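Asks: No letters, just coordinates:
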């Protein structure tokens, strides 16, 4: 099935916002980059913020589906938790890697009450829920605490990869994660 003009706009806008940032990308630039007129954009979205929210929802869906599928391939819950860092290493090595769109969104919209900030925070909450489920299935004594620690390692690895001052931030985080998981299961 051919994507709708709205879906096409959201997918193309995701690429531009991810590469350029939210505030740095105006509607004129989006129109130029996507080939979709501003008139058409405003038929689908009342404001740039509404478009950004749609972009974040799409990115959330795409990223979590990719990450969780990648993790599930590892098998047992404990292996899945560690596979998260292997998936991150693949992402970091991609020439299209530009850090985390949700970290960037929360940074550009720092008010926690702003819908864009809230959407970014929701993405992280959903990741933590999945990690909590896996840590519980793995038999962790305090599955929520372990999930939060693993999420912190994941986020730190993303920022470190973005900054570019370490050669293997996902691998470094995986080493620490393995120790945390081992300690939580004994």
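Replies: All right, it came through fine. Everything numeric in this text was worked out from a predicted model, so none of it was measured.
Asks: all contacts plus neighbour counts: C-alpha atoms, from now on.
Replies: Will do.
Asks: Check the offset of the helix or strand hosting residue 132 from the chain's centre.
Replies: Per DSSP states H and E, residue 132 falls inside helix 115-138. Counting by C-alpha atoms, centre = their mean, to the nearest Å, helix 115-138 is centred 10 Å from the centre of its parent chain.
Asks: Which of the residues in it are classified as buried?
Replies: Buried residues in helix 115-138, counting neighbours by 16 or more other C-alpha atoms under 10 Å, are found at 115-121, 123, 127-128, 131-132, 134-136, 138.
Asks: Against that first model, consider the following:
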């Protein structure tokens, strides 16, 4: 959901215990083509040609296309997590972090070459929730929910599960909306206002809680 998730060739296989220039070259090709054209639309042969490797070399690193898809998604997740942690470190407190995330989402969603959230796009291509790709997506979205809940906890908000879900819904909707056309300034303004409405309602509910 941050600007760098759209940059071709930057994803890394977070689950790999060992990397190599050849493996990285295959992943870079997958990162570019899977995101730009869709996972199912890109054959292994096309990636082999793009990466400039032999079939034997390709399948030595990725025994199946599913293995490569999972590595692609885990690489995207690793880049996004690093970006979010950086935003948090730079912002200094929870409210500023959420504001920075909203601005990053809007900027990215309206930028050239953006074609939606890579995780939502991938989920749409794999209907079976038991598929390894869907499991990788679920793992990353669970991490993001926990990240948001940590920020909400710093803000003293009680119903963190529900509020985090609401913020994720705003995030997902903003990415679709940005892809379909609004300018970054308009999307940023609307997303920030919607996020503040969610947080203000959560603060009001928290203030109204009666402790035993």
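Replies: Structure's in. What do you need? Only a predicted model underlies this, so the values are computations on that prediction, with no experimental measurement involved.
Asks: returning to what we had before: kindly name the residues of the second structure that line up with the helix holding residue 132 of the first structure.
Replies: Counting by TM-score structural alignment, helix 115-138 of the first structure lines up with residues 132-155 of the second structure.
Asks: ok, now stretch 36-43 of the first structure?
Replies: With TM-score structural alignment as the criterion, stretch 36-43 of the first structure aligns to 53-60.
Asks: what comes up buried for that stretch?
Replies: Applying a neighbour-count criterion of 16+ other C-alpha under 10 Å, one finds 53, 58 buried in stretch 53-60 of the second structure.
Asks: ditto for stretch 144-156 of the first structure
Replies: 144, 146-151, 153-155.
Asks: now do stretch 110-117 of the second structure
Replies: 110, 114-117.
Asks: Could you single out the nearest of those residues to residue 20 of the second structure?
Replies: Comparing these against residue 20 of the second structure with C-alpha to C-alpha places residue 117 closest, at 27.3 Å.
Asks: Check the gap between the closest one and residue 109 of the second structure for me.
Replies: Look at residue 117 of the second structure and residue 109 of the second structure: by C-alpha to C-alpha, to the nearest Å, they are 9 Å apart.
Asks: Give me the common contacts of these two.
Replies: Common contacts of residue 117 of the second structure and residue 109 (C-alpha atoms under 8 Å, 6 or more residues apart in numbering): 175-176.
Asks: which one in the second structure is aligned with residue 166 of the first structure?
Replies: By TM-score structural alignment, residue 166 of the first structure lines up with residue 182.
Asks: again, but for residue 84 of the first structure
Replies: Match for residue 84 of the first structure (TM-score structural alignment): residue 101.
Asks: now residue 27 of the first structure
Replies: Under TM-score structural alignment, residue 27 of the first structure pairs with residue 44 in the second structure.
Asks: so who does its match touch?
Replies: So residue 44 of the second structure contacts residue 65 (C-alpha under 8 Å, 6+ apart).
Asks: all helices of the first structure, in order?
Replies: 5-20, 27-34, 38-44, 48-72, 77-93, 101-108, 115-138, 143-163, 169-185 (DSSP state H).
Asks: which other residues reach the longest one?
Replies: Just to be clear, that refers to helix 48-72 of the first structure. 10-11, 13-14, 22, 27, 45, 79-81, 83-84, 87, 101-102, 115-116, 119-120, 123, 127.
Asks: Centre of the chain to that helix, how far?
Replies: Distance of helix 48-72 of the first structure from its chain centroid, counting by C-alpha atoms, centre = their mean, is 7 Å.
Asks: Now do the buried residues in it.
Replies: 48, 51-57, 59-60, 67-68, 70-71.
Asks: Format those residues as CSV; extra columns: distance to residue 39 of the first structure.
Replies: Below are the buried residues of helix 48-72 of the first structure laid out as CSV (distance: C-alpha to C-alpha, whole Å):
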residue, distance to residue 39 of the first structure
48, 12
51, 13
52, 17
53, 19
54, 18
55, 18
56, 22
57, 23
59, 24
60, 27
67, 35
68, 37
70, 39
71, 41
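Asks: Looking at the residues you listed, spot the one nearest residue 106 of the first structure.
Replies: residue 56 (11.1 Å).
Asks: And the equivalent of that closest one over in the second structure, how far from residue 184 of the second structure?
Replies: Matched by TM-score structural alignment, residue 56 of the first structure corresponds to residue 73 in the second structure. As judged by C-alpha to C-alpha, residue 73 of the second structure and residue 184 of the second structure stand 26 Å apart.
Asks: same deal with residue 176 of the second structure?
Replies: Taking C-alpha to C-alpha, one finds residue 176 of the second structure at 13 Å from residue 184 of the second structure.
Asks: Check the contact lists of those two and give me the overlap.
Replies: Shared contacts of residue 176 of the second structure and residue 184, counting by C-alpha under 8 Å, 6+ apart, come down to residue 109.
Asks: The two: which has the busier surroundings?
Replies: Legend: neighbour count by other C-alpha atoms under 10 Å for residue 176 of the second structure and residue 184, higher for residue 184 (19 against 16).
Asks: quick one: that one and residue 106 touch, right?
Replies: Yes. Using C-alpha atoms under 8 Å, residue 184 of the second structure is in contact with residue 106, at 5.5 Å.
Asks: Between these two, which contacts overlap?
Replies: Contact criterion C-alpha under 8 Å, 6+ apart; residues shared by residue 184 of the second structure and residue 106: residue 178.
Asks: hang on, isn't residue 143 of the first structure packed against residue 136?
Replies: Yes. When contacts are counted by C-alpha under 8 Å, residue 143 of the first structure is listed as touching residue 136 (5.0 Å).
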